[in-house]
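Enquirer: Sequence first, predicted coordinates after that:
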Amino acid sequence: MNRKNLTAAVLAGLAGAAGLAGTAQAVNLNPDGLGQVLIYPYFTTNDGNQTVLSVVNTTDQAKAVKVRFLEGYNSREVLDFNLYLSAWDVWVAGIADGGDLGFASQAGVPHLVIPDTSCTVPYLYGNGIDAGLDFGLQAFLPYAYSGSNNDGGPDESVGGPLPRAAEGYFQMIEMGTLVNADTAYAATKDWPARPGAADAATHVATPDGPMPLDCNVLVENWTGYGGAKPHPVAGVWYDEALVGGDQASSDTRRNSGGLFGGAAVINPANGTMFSYDAKAIQGYDKTSDGVHFRPGNEKPSLDSGNQNTATVFFGVPQNKAVTLSYGSGVDAVSAAFMHDNMMNTYTVEEDLNAASEYVFTFPTKSFYVDPAIVGVSRVCEPDPNDQLGCEGWEPGDPFPNIINPDDLTVDCEWDESDPLYIDFATCDIAEYLFDNVRPPFTDPFDGQACEVANVEHWDREESPSTPGTPGDDPPIVSPPPPPGTTPPGPAPFALCYEVNRLDVGGGDIFGETDLLSTTDLGNESGWVRLNFSYNVDLKDGLGKFERRQDRNGMVGLPVTGFTAEQYENGFLAGGSVLANYGGLFQHKASVRRIAPNCEYHDTCKDGD
């Protein structure tokens, strides 16, 4: 499809995306879809797919919103900017491959397409118009995962294709409501009048249709001036951020929620559209002047809210809501997404040319597995076969400095001044463990961070999958789990990334990428249950221990997602119209809580 027609197809979908789309004192997921934070679990620009999206402000207050797109391996940013919505505003955009948009030199590079006039900083729509386009256009960027920032995943650079950035998920985080109380400026003999932030973002009638009053005011507020300012109030937010931890407070008040949104993956060539509603988080933050961070900053993140409690809803037989306390905002957000089972239907019926793909997204995973966030500490383990050299060693006892196989010095020297010092210089080291993962996750990211789940499935006649016999070596999905991490029970499935896809029939809906695993369930239709519980033997061999638990005993992993089903019926008889169809179904889930293990979480108190 040529540039003009394909661009029109992308932008035509944006208006439809807009249609897809109370205050609480603890973090919770609002089933009615309104909130302060929106999680959109998937986007892609692969194989001719494009993603259209919207966010809606249902309140009578202007808002500052952080828009953040994250790649699917390890949640590294690929684009981040500030959005300023007027009261009752709707903002829409699309994500498409530069080549599909008609820019041959940008093939393989995802781009954000913005036909909407609402203010952003930088003002991406205005920049596109100034460049002679009919819309704003911004390429995704690899800086957060390339070069010195590489995390073990694919390392890509500007100027070439960015397949890692072509698939992931995104967030909208309300940073606060806008007012005019602090920066509105009345005209003087030396300076013209200047609107406050709320008025600057508000749409007004113009000969070209409704437009924000003055987006440049917001851009100037965030601009640092080395010399003379264009107005006495210009640079006010930038100056505040210099001394306020990258935050601004002028014309910003506590957030009020009321956002909802949606997105859709469309394929113009195939004639398919898979639409979903964003997950809405309430109770994220109640700071009096919001969390209004400068553009290009990694904050606010899901860990920036000041609410460290979460309300979790338990169904039958409890039928109650429980409020749980945590040590950080992101732990509270994770609790709202914690599930021990996720379930959904599938169909791969041959007569319908049907295909099904499951998407599983962990919106907080990087806060638990990314060494850049969690940090790294080395733990030395002795060789259990070295009975002589390691005699008397106990967990926690260090070793002398030794060069490991990678020629890196591991600092394991024991303090010789300790009265109980014992020289373990002859003790062989079996392995080096990099202890940089936080519960409930179990594997740190080094290009992958694999969490193994049990896959069970039933056909439409309630016939279950056949459990494996001990000692059997059944076929499993690809990629395989790390050695020694396979839990007992049904065939495992390794979810190794922040965004994971499981193709249950070889239909390939969203394209073949590293984030895609495949399996054959053996039946043409039915339903699947993924179980995230992970019981391991205690070191003393006297019982089992649930590794996937948070500090309040919530079992499983913080996860969301959906199933996409596609039906291909070819061209209608005697015509050129494709009769293809697509449907998207949100995952269903269960929650479970156990007595937490305080030693595992380092939360034990006297008497525990």
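Expert: Nice, I can see it.

Enquirer: hey, let's count contacts and neighbours off CA atoms from now on
Expert: OK.

Enquirer: Wait, residue 357 touches residue 582, no?
Expert: No - Residue 357 is not in contact with residue 582 according to Cα atoms under 8 Å; the separation is 11.3 Å.

Enquirer: Compare the two (neighbour count), which wins?
Expert: More crowded of residue 357 and residue 582, by other Cα atoms under 10 Å: residue 357, with 27 against 19.

Enquirer: which element is that one on?
Expert: Taking DSSP states H and E as the criterion, residue 357 maps to strand 354-361.

Enquirer: and for residue 357 and residue 582, which residues touch both?
Expert: 564, 565 (Cα atoms under 8 Å, 6 or more residues apart in numbering).

Enquirer: quick one, strands of the stretch 101-250 of the chain?
Expert: In the stretch 101-250 of the chain, the strands defined using DSSP state E, counting those that start in this stretch lie at 110-114, 119-121, 136-139, 167-178, 203-204, 211-212, 247-248.

Enquirer: Below is structure B, check it against A:
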Amino acid sequence: MNKNLLTVVLLLLSLRVMAVHVNDRGLGEVLIYPYYTVNNYLNTMYTVVNTTEQAKAIKVSFHEGDAGLHVLTFHVYLSPYDVWSGALVPTESTIVGHLDEPTAVHVTPDTSCAPYLNKAGQEFLPYVIDEDLNPANRSLARATEGYMQVMELGELTGNAVAFVDHGGVGVPANCTAIQAAWDTLDWALEEPTEPQGGLLGSAFIINVAEGLSMSYDAIALNDFWDGQGVFTDPGSLLPDLSSGTAESKVLLADGTLAVSQWSSGIEAVSAVLMKAELYNEYAYDAFVNGKSEWVVSFPTKTLHTNTEGPALAPFSQAWDGVQSCDEYTAMLYDRETATSHQYQCCADPPPPPPEDPQLCLTTNVIEMLPPYTAANEVSAILGSDNLSEPATYFDSRVTENGWGVLSFPASPGMVPVNGTGFRGLPATGFMVQQFSNGGAGEGLLAQYANLFIHKGRVAVMEAE
């Protein structure tokens, strides 16, 4: 066979591989929302859209920000072209053993069928946190920030399709029958067929008091399932991000497609999120009281580090009940290319370099502060105490705005069974900014906010 023709054939075959991948067009079977928060009196709202003509069963789950443990999970049954929406607001727990602890409550006015969910106000639940390793670190305050995910379980068939249909009145025809089908924890209606995707999602963080909103799109994973989905009861912690295919597809910068076979489904999902470096901007301009914070989230970390033995690569430490840390390095460049980095020689002999900073939780916040400013206990915008402060020595020329890069050079990376491996960590997230214009005219609203998704570099490593 002609060599060029062989290359084309191999490429076409690889394109047909049913392997999990990030769909840059935003549609998928799984949606990952990298961050929610109710700290600092913030609210987080989210939506899930069924863009298809098929009724679907989906699983919605929320994970606290320390170790990624479940704090709420439920089913939603979407009719064709349906939208599910919900909001998280701050509250104090009324659950015995956690009375008055800060937590979140989920509320929704949505009429779509969500059996067993208290739509008027469902508090986050402590039952998985209560089993964590360190009894001193089991407060529901851990759940005031974290991440969420949505998984399609399958497309409905038979009577269930009619039961969830909204008809002309905007209310499902018979949600009671859907709930009754689960009353014995054994689905009593026709089984769903294979998930086909077509979900999209978004979230926005709202500061009601200051009239600010910051929004982002959910990360969409396509071809997550290798055939049939896993259709468990509404309260089950399964399926999770380890339940899908063990193959991944990543489009590389040079236009080639990296197809890899892994030992587990969670490694495949981590592979499609791997970054050797993250890039974003910062601004703390004094004139407008500028603030900038970076969210760095690891939505697959809990399934790599909450293990009985060593952590699963690329993470280096198992969760010990308080933390699971991985080093990173930071370099900042202002808009005129002056640099701020973690170590620069300024004496002879030079002082010892500082230790690299660490990201020790599932969702982490890095607050960008002016040179020589003391770190805060909680961040100014998101109110996070999941803080990591980059250890930097600032060049005196560095100004109030610019961009930065986070690198993960200490990570062992991920080596697949077959195919292409990746360096770095499965990191995602965004940068948020807030400004207050003190020079605005009288009577003008002078509060502004932005959110920008991290960009990143993918670095490959070959299988051994």
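Expert: Yep, it's here. Only a predicted model underlies this, so the values are computations on that prediction, with no experimental measurement involved.

Enquirer: Would you pull the TM-score for this pair?
Expert: After superposition, the two chains reach a TM-score (TM-score structural alignment, normalised by the length of the second structure) of 0.86; 425 aligned residues with a Cα RMSD of 2.4 Å.

Enquirer: Can you check which part of the second structure the strand holding residue 357 of the first structure sits on?
Expert: Alignment of strand 354-361 of the first structure against the second structure: residues 290-297, by TM-score structural alignment.

Enquirer: cool, and stretch 27-46 of the first structure?
Expert: Using TM-score structural alignment, the residues of the second structure aligned to stretch 27-46 of the first structure are 20-39.

Enquirer: wait, isn't residue 52 of the second structure in contact with residue 79?
Expert: No - in this structure, residue 52 of the second structure is not within contact of residue 79 by Cα under 8 Å, at 9.1 Å.

Enquirer: Same drill for the two, tell me which one is more crowded.
Expert: Remark: of residue 52 of the second structure and residue 79, residue 79 carries more neighbours, 27 against 15, as counted by other Cα under 10 Å.

Enquirer: Without its sequence neighbours, what residue ends up closest to that one?
Expert: Using Cα to Cα, 6 or more residues apart in numbering and skipping residues adjacent in sequence, the residue nearest residue 79 of the second structure is residue 55, 4.4 Å away.

Enquirer: nearest to residue 506 of the first structure, of the strands of the stretch 101-250 of the first structure?
Expert: Evaluated with Cα to Cα, the strands of the stretch 101-250 of the first structure place strand 167-178 nearest to residue 506 of the first structure, the distance being 19.0 Å.

Enquirer: mean deviation of the closest one from the second structure?
Expert: Compared with the second structure after the fit, strand 167-178 of the first structure shows a mean deviation of 0.4 Å (mean Cα distance after the TM-score superposition for the first structure).

Enquirer: The second structure: matching residues for that strand?
Expert: The aligned range for strand 167-178 of the first structure is 145-156, by TM-score structural alignment.

Enquirer: Relative to the whole chain's centre, how far out is stretch 355-367 of the first structure?
Expert: 8 Å (Cα atoms, centre = their mean, to the nearest Å).

Enquirer: try stretch 283-292 of the first structure
Expert: 21 Å.

Enquirer: So for it, what gets flagged as buried?
Expert: Judged by neighbour count (16 or more other Cα atoms under 10 Å), stretch 283-292 of the first structure contains these buried residues: 283, 284, 285, 286, 289, 290, 291, 292.

Enquirer: now do stretch 46-59 of the second structure
Expert: Buried-residue list, stretch 46-59 of the second structure, by 16+ other Cα under 10 Å: 46, 47, 48, 49, 50, 54, 55, 56, 57, 58, 59.

Enquirer: Check those residues and tell me the two furthest apart.
Expert: Across the buried residues of stretch 46-59 of the second structure, the longest distance by Cα to Cα is 21.6 Å; it joins 46 and 54.

Enquirer: hmm, back to that, so which elements touch the strand holding residue 357 of the first structure?
Expert: strand 37-44, strand 341-347, strand 499-503, strand 560-571 (3 or more Cα pairs under 8 Å, 6 or more residues apart in numbering; DSSP states H and E).

Enquirer: Could you export these as JSON lines, including distance to residue 526 of the first structure and mean neighbour count?
Expert: Below are these laid out as JSON lines (distance: least, Cα to Cα, whole Å; neighbours: other Cα atoms under 10 Å):
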{"stretch": "strand 37-44", "distance to residue 526 of the first structure": "24", "mean neighbour count": "26"}
{"stretch": "strand 341-347", "distance to residue 526 of the first structure": "6", "mean neighbour count": "22"}
{"stretch": "strand 499-503", "distance to residue 526 of the first structure": "14", "mean neighbour count": "24"}
{"stretch": "strand 560-571", "distance to residue 526 of the first structure": "12", "mean neighbour count": "20"}
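
Enquirer: Reformat those strands as CSV; add distance to residue 258 of the first structure.
Expert: As requested, these are arranged in CSV below (distance: least, Cα to Cα, whole Å):
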stretch, distance to residue 258 of the first structure
strand 37-44, 9
strand 341-347, 28
strand 499-503, 27
strand 560-571, 21
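
Enquirer: mean distance, the strand holding residue 357 of the first structure to its aligned residues in the second structure?
Expert: Relative to the second structure, strand 354-361 of the first structure is 0.5 Å off (mean Cα distance after the TM-score superposition for the first structure).

Enquirer: Show me what that strand is in contact with.
Expert: So strand 354-361 of the first structure is contacted by 41-42, 169, 346-349, 498-509, 559-568 (Cα under 8 Å, 6+ apart).

Enquirer: Buried residues in stretch 216-227 of the first structure, which are they?
Expert: Buried, per 16+ other Cα under 10 Å, within stretch 216-227 of the first structure: 216, 217, 218, 219, 220, 221, 222, 223.

Enquirer: what kind of secondary structure is residue 513 of the first structure in?
Expert: coil (DSSP: H, G, I helix; E, B strand; the rest coil).
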